[in-house]
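Student: The following comprises the amino acid sequence and a computationally predicted model.
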Amino acid sequence: MVFDARLLLASASPRRRELLDQIGVSYRVEPVDVDETPRPGERPADYVRRVAMDKARAGWARNNGELAALGADTTVLLDDEILGKPVSSAAAAAMLGSLSGRTHQVCSAVALVQGTRERVVLSESRVSLRVMGEEEIARYVATGEPMDKAGAYAIQGLGAVFVAHLSGSYSGVMGLPLYETVALLHEFGIGTPLTRGQVRDGAA
């Protein structure tokens, strides 16, 4: 059973749709375009929180206040350097080479906007990838999977074979930390199928 959560997802990400579907939340998709360029001196955690909030605000503005707007952003960090989506196959291979045999951090922020009410929360995880050879990196890049992923790999896809250890949120590494997302929905009085009757619909 899917409970109507009156939610707008300000993202075109199929991973985020899949995760909301997983927990039975009803939503409408409204992709938005915001500036995702890191600001000089901006800390990675502040960066993902800002971008997630900008997406949620843009989503709210687009739907004329009809639906609460949810925005999210995920970034991969290696030695405090932000690794975004690769711009070419060569960039993807280089990114994977730098992550090979090392532990990196994944920051995933989720924001919710409803009128003047705004909140953003952050999930932080650590992921260790095994050592990858040049040939298997090349084969993985050739599948095309790394090209629209921060850090050039998908933990929920073929890239899972490289993941040696995860400490934190699996869904957060995918792009939408579900524990934090559901807590945020509850805070805004928006229920999910498992909490229907526990969360007062439309609570302030």
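Tutor: Sure thing, it's come through.

Student: all contacts plus neighbour counts: C-alpha atoms, from now on.
Tutor: Will do.

Student: Using the three-state scheme, assign Leu77.
Tutor: strand (DSSP: H, G, I helix; E, B strand; the rest coil).

Student: Make sure it is actually in contact with Val106.
Tutor: Yes: between Leu77 and Val106 there is a contact under Cα atoms under 8 Å: 6.1 Å.

Student: for this structure, what spans make up the helices?
Tutor: Per DSSP state H, the chain carries helices over the ranges 14-22, 44-62, 89-99, 134-142, 170-174, 178-187.

Student: which residues are in contact with the last one?
Tutor: Looking back up the chat, that one is helix 178-187. For helix 178-187, contacts defined as Cα atoms under 8 Å, 6 or more residues apart in numbering pick out Leu19, Val110, Leu112, Arg119, Val121, Leu122, Ser123, Ser171, Gly172, Gly191, Thr192, Val199.

Student: Ok, the longest one next?
Tutor: Outside helix 44-62, the residues that touch it by Cα under 8 Å, 6+ apart are 8-11, 30-36, 38-39, 67-75, 77, 80, 82, 107-115, 119-122.

Student: Can you point out the buried residues in that helix?
Tutor: 44-45, 47-60, 62 (16 or more other Cα atoms under 10 Å).

Student: Same question for stretch 152-166.
Tutor: Under 16+ other Cα under 10 Å, the buried positions of stretch 152-166 are Ala152, Tyr153, Ala154, Ile155, Gly159, Phe162, Val163, Leu166.

Student: Roughly how far does the spatially most central residue of the chain sit from Val141?
Tutor: In the chain, the centroid-proximal residue (Cα atoms, centre = their mean) is Gly175; its distance is 2.3 Å. Relative to Val141, Gly175 is positioned 20 Å away (Cα to Cα, to the nearest Å).

Student: adding another structure so you can compare the two:
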Amino acid sequence: MPDRVIYLASASPRRRELLAQLGVPLEVIRTDIDETPLPGELPRDYTERLAREKAEAGWAMLNRFNLPHRPLLAADTTVVLGDEIIGKPADRADAAVILRKLSGSEHQVITSVALRDDSRCELRTSVSTVRFKKLSEAEIDAYIATGEPMDKAGAYGIQGFAAIFIEEMRGSFTGIVGLPLHETASLLAAFGRPVL
């Protein structure tokens, strides 16, 4: 039986769950990179750069610890309002500021996925659009009290309580969650790891 395990350079439980949904066995490799946007960097360029950098950092860890070489998957998700890149909130007050910005408006969610092996690193990007209803201060406070916004780009998780805020969504639901399965399956197939 061939080894079907891949490495996932992400601590995100949502990404692990989505890969499990596809039946992809994985081992987690933790990476730590600077996620500060570069001056003038466009949002799509930002997510693609971070996905690549996470994949390269993960590959360097494999080599450093002499781990078996298997494909390594990395991803980055950001929320974009206009030209503003909105990452994870620093604290509860920051989460409230972010949610007020998204309230009653349309924003984009960009997720880039990189797959790395011995000889190459390939990338796919998903861009989706989400429109929030107008949020009351009470809704913002109640949502923040759940703790859900704190580790998510844009201070919300579409797969959780924030689903009630979504008036319209165009694009990839799983991309908004943090790992677009269409693009991920396409990458895996390109590396000889078809899901089906």
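Tutor: Sure thing, it's come through. Keep in mind it's a predicted model, so treat the numbers as computed, not measured.

Student: What does the TM-score come to for these two?
Tutor: The TM-score (TM-score structural alignment, normalised by the length of the second structure) is 0.94; 191 aligned residues with a Cα RMSD of 1.2 Å.

Student: Ser105 of the second structure: how many residues sit nearby?
Tutor: The tally of other residues near Ser105 of the second structure (other Cα atoms under 10 Å) stands at 14.

Student: Over to the one 4 residues further on?
Tutor: Per other Cα under 10 Å, the neighbour tally for Val109 of the second structure reads 27.

Student: Distance of it relative to Arg116 of the second structure?
Tutor: Relative to Arg116 of the second structure, and taking Cα to Cα, Val109 of the second structure is found at 23 Å.

Student: now swap in Asp32 of the second structure and tell me
Tutor: Following Cα to Cα, the distance that separates Asp32 of the second structure from Arg116 of the second structure is 17 Å.

Student: Compare the two and say which is more crowded by neighbours.
Tutor: Arg116 (24 against 11).

Student: Disregarding residues adjacent in the polypeptide, which is nearest to the aligned partner of the more buried one in the first structure?
Tutor: Using TM-score structural alignment, the partner of Arg116 of the second structure in the first structure is Val113. Leaving out its chain neighbours, the residue that sits closest to Val113 of the first structure by Cα to Cα, 6 or more residues apart in numbering is Ala69, at 5.2 Å.

Student: Near Pro71 of the second structure, how many other residues are there?
Tutor: 23.

Student: Quick check: it touching Arg116?
Tutor: Yes: applying Cα under 8 Å, one finds Pro71 of the second structure in contact with Arg116, separated by 5.6 Å.

Student: re earlier: what about the residue nearest to Val113 of the first structure, how many neighbours?
Tutor: For Ala69 of the first structure, using other Cα under 10 Å, the count is 31.

Student: The second structure: which residue goes with that one?
Tutor: Match for Ala69 of the first structure (TM-score structural alignment): Leu72.

Student: for Ala91 of the first structure, same thing?
Tutor: With TM-score structural alignment as the criterion, Ala91 of the first structure matches Asp94.

Student: To which residue of the second structure is Leu78 of the first structure aligned?
Tutor: For Leu78 of the first structure, the residue aligned by TM-score structural alignment is Leu81.

Student: ok, now which ones touch Ser26 of the first structure?
Tutor: With Cα under 8 Å, 6+ apart, Ser26 of the first structure has these contacts: Val2, Phe3, Asp4, Ala5, Arg6, Leu7, Leu20.

Student: Counting neighbours, which of the residues you listed comes out on top?
Tutor: Counting by other Cα under 10 Å, top hit in the contacts of Ser26 of the first structure: Ala5 with 22 neighbours.

Student: Surely that one is in contact with Tyr27?
Tutor: Yes: Ala5 of the first structure is within contact range of Tyr27, at 6.7 Å (criterion: Cα under 8 Å).

Student: could I get the buried residues of stretch 152-166 of the first structure as a markdown table with distance to Val87 of the first structure?
Tutor: Converted to a markdown table, those look like this (distance: Cα to Cα, whole Å):
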| residue | distance to Val87 of the first structure |
| --- | --- |
| Ala152 | 10 |
| Tyr153 | 13 |
| Ala154 | 16 |
| Ile155 | 19 |
| Gly159 | 18 |
| Phe162 | 21 |
| Val163 | 23 |
| Leu166 | 26 |
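
Student: which ones among those residues are found in strands?
Tutor: Val163, Leu166 (DSSP state E).

Student: Which residue is the nearest non-sequential neighbour of Thr111 of the second structure?
Tutor: Going by Cα to Cα, 6+ apart, Thr111 of the second structure has Thr77 as its nearest residue, at 4.2 Å.
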